[in-house]
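In: predicted model and sequence below, questions to follow.
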Amino acid sequence: MVVAVWMALSGNALAHSFTAALIVADDNREASLAEAVRGFLLAADERDGHANETSDGHLGGVDVHVLPLPRDAAGSVEGLIGKPTEPGDVVVVLGTEPAASEAARKYQSNSTVLLQVVLPVGWDSDVGTDSFVARYRLAYGTAPGLMAATGYHAARRLDVAIRPLDGVIPRAALEDAWRSTSSGLPW
């Protein structure tokens, strides 16, 4: 299965907070969206956490609020804090082509779009994934699937890209930082 992750950046983020909207464009989108959000949340909870969280976690040292879209597919998503509004400062679309491109078009006006390469078959046998799989099992009681791993990987890439910027703007710098994270991230 080819999984595309697109990100559309609107530039409306506050200095220390942004909203990441996650969209899954496939046939089983409710279950896939819940799995992608769980993977994303696991990464957002790994660093910079603190007591009395008012966000869904941190990426790049910045509070992140997760917005599962479309709302009618978010029924299985649990554990989110707050009710961010659409479209989100970062829109991540996961799915097979051409459905992912079609879903991304809705958010492309005045936005920058980035593509993540699909995780390879056998991602879970790569060096270092044991730690991710164990953390996911501990948090959710089940092994992660492709969408959980893809959501986790997208969040890790965002963490690395955002950290030196302290936010999701300037857009060009975030695009460059995102491109530099295309490979070699530890699990």
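Out: Thanks, I have it.
In: okay, CA-based contacts and neighbour counts for the rest of this
Out: Fine.
In: how close does residue 40 sit to residue 65?
Out: 11 Å (Cα to Cα, to the nearest Å).
In: now do residue 155
Out: Taken as Cα to Cα, the span from residue 155 to residue 65 is 12 Å.
In: higher neighbour count, those two?
Out: residue 65 (27 against 24; other Cα atoms under 10 Å).
In: same for the one helix or strand the more buried one maps to, what does it pack against?
Out: Residue 65 is part of strand 62-69, with elements assigned from DSSP states H and E. For strand 62-69, the packing partners by 3 or more Cα pairs under 8 Å, 6 or more residues apart in numbering; DSSP states H and E come out as strand 17-25, helix 29-44.
In: quick one, which of the ones you listed gets closest to residue 171.
Out: For residue 171, the closest of the helices and strands packed on strand 62-69 is strand 17-25, at 13.3 Å, according to Cα to Cα.
In: other SSEs contacting that closest one?
Out: Looks like strand 17-25 contacts helix 29-44, strand 62-69, strand 90-95, helix 99-105 (3+ Cα pairs under 8 Å, 6+ apart).
In: endpoint to endpoint, stretch 92-99 covers what distance?
Out: 13 Å.
In: re earlier: can you redo the helices and strands packed on strand 62-69 as CSV with mean neighbour count and distance to residue 129?
Out: Below are those laid out as CSV (neighbours: other Cα atoms under 10 Å; distance: least, Cα to Cα, whole Å):
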stretch, mean neighbour count, distance to residue 129
strand 17-25, 26, 23
helix 29-44, 25, 13
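In: comparison target, given below:
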Amino acid sequence: HRLRSDLPHTRSLPCRARSPSSSSSSNVNSGRGDDADNLLEDLLSKHGEVVYNAGGAPGIDADDDAECLSFAVSLAKVASEVKAADIRVLFVKPLVYWTRFFIILTAFSNAQIDAISSKMRDIGEKQFSIVASGDTKPNSWTLLDFGDVVVHIFLPQQRAFYNLEEFYGNATSIELPFEKQLQ
């Protein structure tokens, strides 16, 4: 599977904040760049050269990947803080044209799903100026679509049944920096 650069990316949202002059967004983004840069370097070494959109300048796509990775890791950390289990961030850009990262996680009740999705929406809107579409009420498989980052929140039975990790088995799993600190 290969990303086709000739397909229009009509629904993809950039992972950068829309108001870079805002002082709160500059404070929030400090300290995350190094981890994102290291993770992006690992991805590039595993996958080789980056495929660019026909109209985009080289480097823009790689910058967007790094910013999206930083956003995805921030969302995964929020899920961890709300006690989600088995959190996985997958780099799916080489496999699908419509997003860059999946976050897959398990919650154990509708109340926990609601708390996780609410906090993720808040982080997206307040710190990254990205509004999610998707489910507004908790379901056994709740989806939050931030454009370049798509979050799948499952109850345990649905996660085992749909098994997205196996379906996207060729995706690169991202090591989460905050999980190292917990061990």
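Out: All right, it came through fine. All values reported here derive from a predicted model rather than from experimental measurement.
In: and the TM-score between them?
Out: Aligned and superposed, the two chains score 0.31 in TM-score terms (TM-score structural alignment, normalised by the length of the second structure); 94 aligned residues with a Cα RMSD of 4.7 Å.
In: wait, a strand at residue 69 of the second structure?
Out: No. Per DSSP: H, G, I helix; E, B strand; the rest coil, residue 69 of the second structure lies outside any strand segment and is helix.
In: how many other residues sit next to it?
Out: Counted with other Cα under 10 Å, residue 69 of the second structure comes out at 28.
In: what sits against it?
Out: 36, 40, 101 (Cα atoms under 8 Å, 6 or more residues apart in numbering).
In: can you give me the strands in the first structure?
Out: 4-9, 17-25, 58-59, 62-69, 90-95, 113-116 (DSSP state E).
In: in JSON lines: these, plus distance to residue 33 of the first structure.
Out: Below are the strands of the first structure laid out as JSON lines (distance: least, Cα to Cα, whole Å):
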{"stretch": "strand 4-9", "distance to residue 33 of the first structure": "13"}
{"stretch": "strand 17-25", "distance to residue 33 of the first structure": "5"}
{"stretch": "strand 58-59", "distance to residue 33 of the first structure": "19"}
{"stretch": "strand 62-69", "distance to residue 33 of the first structure": "7"}
{"stretch": "strand 90-95", "distance to residue 33 of the first structure": "9"}
{"stretch": "strand 113-116", "distance to residue 33 of the first structure": "17"}
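In: so which of the helices and strands packed on strand 62-69 of the first structure comes closest to residue 147 of the first structure?
Out: helix 29-44 (4.8 Å).
In: hang on, the earlier thing: looking at the helices and strands packed on strand 17-25 of the first structure, which is nearest to residue 139 of the first structure?
Out: helix 29-44 (8.0 Å).
In: residue 66 is in contact with residue 40 of the second structure, correct?
Out: Yes. Assessed by Cα atoms under 8 Å, residue 40 of the second structure is found in contact with residue 66 at 6.1 Å.
In: about what we covered before: which one of the contacts of residue 69 of the second structure sits in the busiest neighbourhood?
Out: residue 101 (28 neighbours).
In: surely it touches residue 150?
Out: Yes. Counting by Cα under 8 Å, residue 101 of the second structure touches residue 150, with 6.3 Å between them.
In: now do the helices in the second structure.
Out: 23-29, 33-47, 60-81, 110-128, 156-162, 164-167, 177-182 (DSSP state H).
In: buried ones in the third one?
Out: Put plainly, it is helix 60-81 of the second structure. Neighbour-count burial for helix 60-81 of the second structure, counted by 16 or more other Cα atoms under 10 Å, picks out 61-62, 64-80.
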